[in-house]
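Visitor: Take this sequence and fold it.
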Amino acid sequence: PGSPPGPPEDVKVEHISSTTSQLSWRPGPDNNSPIQIFTIQTRTPFSVGWQAVATVPEILNGQTYNATVVGLSPWVEYEFRVVAGNNIGIGEPSKPSELLRTKASVPNVAPGNINGGGGSRSELVITWEAIPEELQNGEGFGYIVMFRPVGTTAWMKERVALVESSKFIYRNESIMPLSPFEVKVGVYNNEGEGSLSTVTIVYSGEDEPQLAPRGTSVQSFSASEMEVSWNAIAWNRNTGRVLGYEVLYWTDNSKESMIGKIRVSGNVTTKNITGLRANTIYFASVRAYNTAGTGPSSLPVNVTTKK
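Guide: Coordinates of the predicted model:
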């Protein structure tokens, strides 16, 4: 009875392009059962173990076999090995070929998750998901950021050269707070410019709230809690958007920084604060906040907690 074939020998890369590789090898011993199939496997520094790859049919040339591996990624290091099979089973793999890098090409994967916003007044912050190294397709990789105010026709275009960068900030004094921009992000390397993402709307940064809350008051319910309340701010684009409020509270004992800070989001106008000391004077003040930061604080009010 036979056994599975021995490992193929002398696996060589004859030619390599950006997406294909031509291999040659010689069969090992067939162990008394003719070899029926060869499988080519590959691995890269990014892959987990060896994987079978798509090949173009083998050609027999005397005792040497040839095959072309297709569907490789540009500018990635590959090594190859060959496994033979017969009626009895699949044999041991060959020794790997030498590690070779495919040729570079223009990058063809556009960045995803285009986003941004926030930042300071007069800033447009644009973010995206970085492209992993195995999809950069060559040296000199970077990003192309294109943007224009909604309703205009000419795109502004900036190159961001740092490979690990996934953020770009455009600063211009003439940008109004919370202005919408059309944004798209593409890729390039030394071979040329690649594909662009679809267009996303991103808003420029905003001003901090310009108004302090009015009508702030505080009352004590027990020895350990007080309630702070205030009037909501009627805001517009010029006075700064309000996303919520920040309640600050403290005692006048200078030995300890008994300062607390609690945020409430949305249109909430009261906040219960617990865990206080009995029979102690507490001061409280309220300020509005948004993505740019916090606005001016209301005048402090105070209350003495119950005994």
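Visitor: drop to CA atoms for contacts and neighbour counts, all remaining ones
Guide: Noted.
Visitor: any idea which element residue 157 lies in?
Guide: Using DSSP states H and E, residue 157 sits within strand 156-160.
Visitor: Against which helices or strands is that strand packed?
Guide: Applying 3 or more Cα pairs under 8 Å, 6 or more residues apart in numbering; DSSP states H and E, one finds that strand 156-160 contacts strand 142-149.
Visitor: and the strand it packs on, what does it pack onto?
Guide: strand 156-160, strand 180-189.
Visitor: Need the winner for burial among the ones you listed.
Guide: strand 180-189 (a mean of 23; mean count of other Cα atoms under 10 Å).
Visitor: Just after that one, pick out the following helix or strand.
Guide: Next along from strand 180-189, by DSSP H and E: strand 192-196.
Visitor: Let's compare: structure for the following, please.
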Amino acid sequence: MITTPLTEATTQSSSGISTTYEPTYPPTYEPTYRPTYRPTYVPPSSTYGPTYEPTYRPTYRPTYVPPSSTYSPTYEPTYRPTHRPTYVPPSSTYRPAYKPTNRPTTNPPNVTTIQPPPIYEPEINYFKCHDNQADISWIPRGNTENIVYYTIEHSTSFKPYVWSIFVDKTDANFHVISLSPGTTYTFRVIATDKNGKFSQSSETEMCSTKPDAPYTNPTNVYVKSASSNYLLVSWKPMAQSIHNGPGFFYRIYYRQAGLGWIRPWNQETVTDWKQDKYLLKYSSSLKWEIKVVAVNKVGESKVKPIVITI
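Guide: A predicted model of the protein is given here:
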């Protein structure tokens, strides 16, 4: 409900003094009271009925603020610095700038260093291959005063990329070299100076020797009983350089001991030159004689083998 307050005004007329009321603007809003009824408690009576007295509670209406397009809250942003490196795109013309170091530059004194002449590899001027030997000679080159010694190295067809010393630390420039039969050789000469540096000559042509029967037999031959019916025969394998020719193998001889020439030798063959043992069937009630011989296509070894009795 809207009420308009009246302002009392006094005017004078011909009949006397009269009072009028004028409204005051702007109007004010007063809360509207809505009565609530609560009963007044009266003891029960057959003639009495309860009466209700209204209790007035004010109701409040919020003041309405119309929306406005010009109103908006303001927020103050929080600033956090971000560190990003400065990116420089690749360019063929870009070069980083270097700060010069303030160091005094002094020209080094003019020193003349005299370098000794380098050592050149020896030059093989003669090489001759025979049946079981080779002749080799060379010409020293370069600063020969600093050369301490020469070394002759060789490789064989069994190990073509492995060089081994054949004649070590010699000051002569001519040698006659003894060779093994049935082997192909290649030689070179190496010069070594005082500082341990060396220079090598070019390789010689291949030298092949004539095959021959082996000059030795297997060593470290050992025989023991492996069981009641077998003997274990073992030995040290022979290197290819002493096979003296193709078709190399081992031949194992065995016979009953004490009978001599009356009882001929029995034999077994081992074709793998790397093999180092063999099981031999025998009778444990008898004594036996055993020997191991090296053989190639030319024939058996010319050296008498060791006979083992067990």
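Visitor: Give me the TM-score for these two chains.
Guide: TM-score of the superposed chains, computed with TM-score structural alignment, normalised by the length of the first structure, equals 0.49; 189 aligned residues with a Cα RMSD of 3.8 Å.
Visitor: Distance to residue 55 of the first structure added to the helices and strands packed on strand 142-149 of the first structure, as TSV?
Guide: Below are those laid out as TSV (distance: least, Cα to Cα, whole Å):
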stretch	distance to residue 55 of the first structure
strand 156-160	38
strand 180-189	28
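Visitor: do you know which of those strands lies nearest residue 16 of the first structure?
Guide: With Cα to Cα, the closest approach to residue 16 of the first structure among these belongs to strand 180-189: 20.0 Å.
Visitor: Check which helices and strands that closest one is in contact with.
Guide: Using 3+ Cα pairs under 8 Å, 6+ apart, strand 180-189 of the first structure sits against strand 142-149, strand 192-196, strand 200-203.
Visitor: make it 10 Å
Guide: Strand 180-189 of the first structure sits against strand 115-116, strand 123-127, strand 142-149, strand 156-160, strand 192-196, strand 200-203, with contacts defined as 3 or more Cα pairs under 10 Å, 6 or more residues apart in numbering; DSSP states H and E.
Visitor: which of the ones you listed sits most buried?
Guide: By mean count of other Cα under 10 Å, these have strand 123-127 as the most buried, with a mean of 23.
Visitor: Next, the angle strand 180-189 makes with that one.
Guide: 50 degrees (axes from the mean of the first three to the mean of the last three Cα atoms, to 10 degrees).
Visitor: and residue 35 of the first structure, how many neighbours?
Guide: By other Cα atoms under 10 Å, 22 other residues sit near residue 35 of the first structure.
Visitor: nearest to residue 25 of the first structure, of the helices and strands packed on strand 180-189 of the first structure?
Guide: strand 192-196 (35.7 Å).
Visitor: Specify the angle between the closest one and strand 180-189 in degrees.
Guide: 140 degrees.
Visitor: name the helices or strands packed onto strand 192-196 of the first structure?
Guide: Using 3+ Cα pairs under 10 Å, 6+ apart: strand 192-196 of the first structure touches strand 142-149, strand 180-189.
Visitor: Would you reformat the ones you listed as TSV and include distance to residue 39 of the first structure?
Guide: Output for those, formatted as TSV (distance: least, Cα to Cα, whole Å):
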stretch	distance to residue 39 of the first structure
strand 142-149	37
strand 180-189	34
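Visitor: And those strands: which comes nearest residue 36 of the first structure?
Guide: strand 180-189 (43.5 Å).
Visitor: ok, back up a step: tell me which of the helices and strands packed on strand 180-189 of the first structure sits nearest to residue 35 of the first structure.
Guide: Nearest of these (Cα to Cα): strand 192-196, 44.2 Å.
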